[in-house]
Structures are given as structure tokens and as C-alpha cells.
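Fold the following, please.
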Amino acid sequence: MSKSEQAALREQRLAAKLRENLKRRKGQAKARADSERQAPEPQPEPGADTVNKP
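Below you'll find the model as predicted:
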């Protein structure tokens, strides 16, 4: 196997791993966005002033 064949195989492997990683990360981002949309962050109570503490 020549060096150019080895390099081509390596590029193919890396490209496949990159596509797989991108697909996984997009799925994670979508799941995170879905969970944030379903359970928004709680709003602080009007009387809970954290700025002017003695």
C-alpha cells in the first residue's frame, strides 16, 4: 500500500468520524433546546432582591 493510498484511507476515516461527530452534536443541541423549551428557567420572586443586601 503506497503512502498516497494510506493518506486517502486516513482522510476517508477522518471524514466519516467528523460526520458522525457532527450528527451526534446536532442531536445533543436539539435535545438541549427541546428541554429548555419544555422547562424554562424559573423567574425570581418579586420580593427576592439580591442587589441591595445590607
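
all contacts plus neighbour counts: C-alpha atoms, from now on.
Fine.

Distance of the residue of the chain most remote from its centre relative to Pro46?
Relative to the centre of the chain, and counting by Cα atoms, centre = their mean, the farthest-placed residue is Pro54 at 40.8 Å. Applying Cα to Cα, to the nearest Å, the value for Pro54 to Pro46 is 18 Å.

Equivalent analysis for Leu9, please.
62 Å.

where exactly do the helices run in this structure?
3-38 (DSSP state H).

buried set for stretch 15-35?
Within stretch 15-35, not a single residue qualifies as buried, counting by 16 or more other Cα atoms under 10 Å.

what's it in contact with?
The contact list for stretch 15-35 (Cα atoms under 8 Å, 6 or more residues apart in numbering) is empty.

One more sequence to fold, the one below, so I can look at both together:
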Amino acid sequence: MGNKPNDKTIPSKKGGTDRKQRLAEQLRANLQKRKAQSRSRRTGGADQRPDGLGASKDGQKD
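Have a look, this model is predicted:
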């Protein structure tokens, strides 16, 4: 029952920098993925569908 500090209660400086590095890498990877998605959407051809929804041929039956 001494006052010996626990490893879990005291965050190490090294652990914090490792976490920051890992988060920065994940952020970069996510950004690259989103940029690639955006580029692929841009390079696709325009929609050939008419604008809006077509009118229903049958009358609405309640």
C-alpha cells in the first residue's frame, strides 16, 4: 500500500507522440482516400437521365 505510481496512471511522453504520429498517418490516409473518391466521381461521365422524376401514368388509388 505504498504510493508507488502505476504505469497506467502516468502517461509517458513517448506514448503521446506515438499516438500523434499514428493519428496523423490515419488522417493522411483518409484524406488521400477521399481525394481519390472525389477524383473518380469527377472523371465519370455526366448522367444521361432526365432531370426529376417522371409523372405517373396511372392515377393514384387510395
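
What is the equivalent residue in the second structure for Lys30 of the first structure?
In the second structure, the residue paired with Lys30 of the first structure according to TM-score structural alignment is Lys35.

Give me the distance between its match and Arg28 of the second structure.
10 Å.

Glu45 of the first structure -> the second structure?
That one, Glu45 of the first structure, aligns with Pro50 by TM-score structural alignment.

what number of residues lie near its match?
7 (other Cα atoms under 10 Å).

Tell me how many other residues crowd Arg42 of the second structure.
10.

Over to Ser4 of the first structure?
9.

can you check Ala7 of the first structure too?
Residues near Ala7 of the first structure, counting by other Cα under 10 Å: 11.

what's the answer for the one 5 residues further on, then?
Residues lying near Gln12 of the first structure (other Cα under 10 Å) number 12.

same deal with Pro44 of the first structure?
So Pro44 of the first structure, with other Cα under 10 Å, has 9 neighbours.

Check the one 4 residues further on too.
The number of residues packed near Ala48 of the first structure is 7, by other Cα under 10 Å.

swap in Leu14 of the first structure?
With other Cα under 10 Å as criterion, Leu14 of the first structure counts 12.

Need the residue closest to the centroid of the second structure.
Centre-most residue of the second structure, counting by Cα atoms, centre = their mean: Asn30, 6.2 Å.
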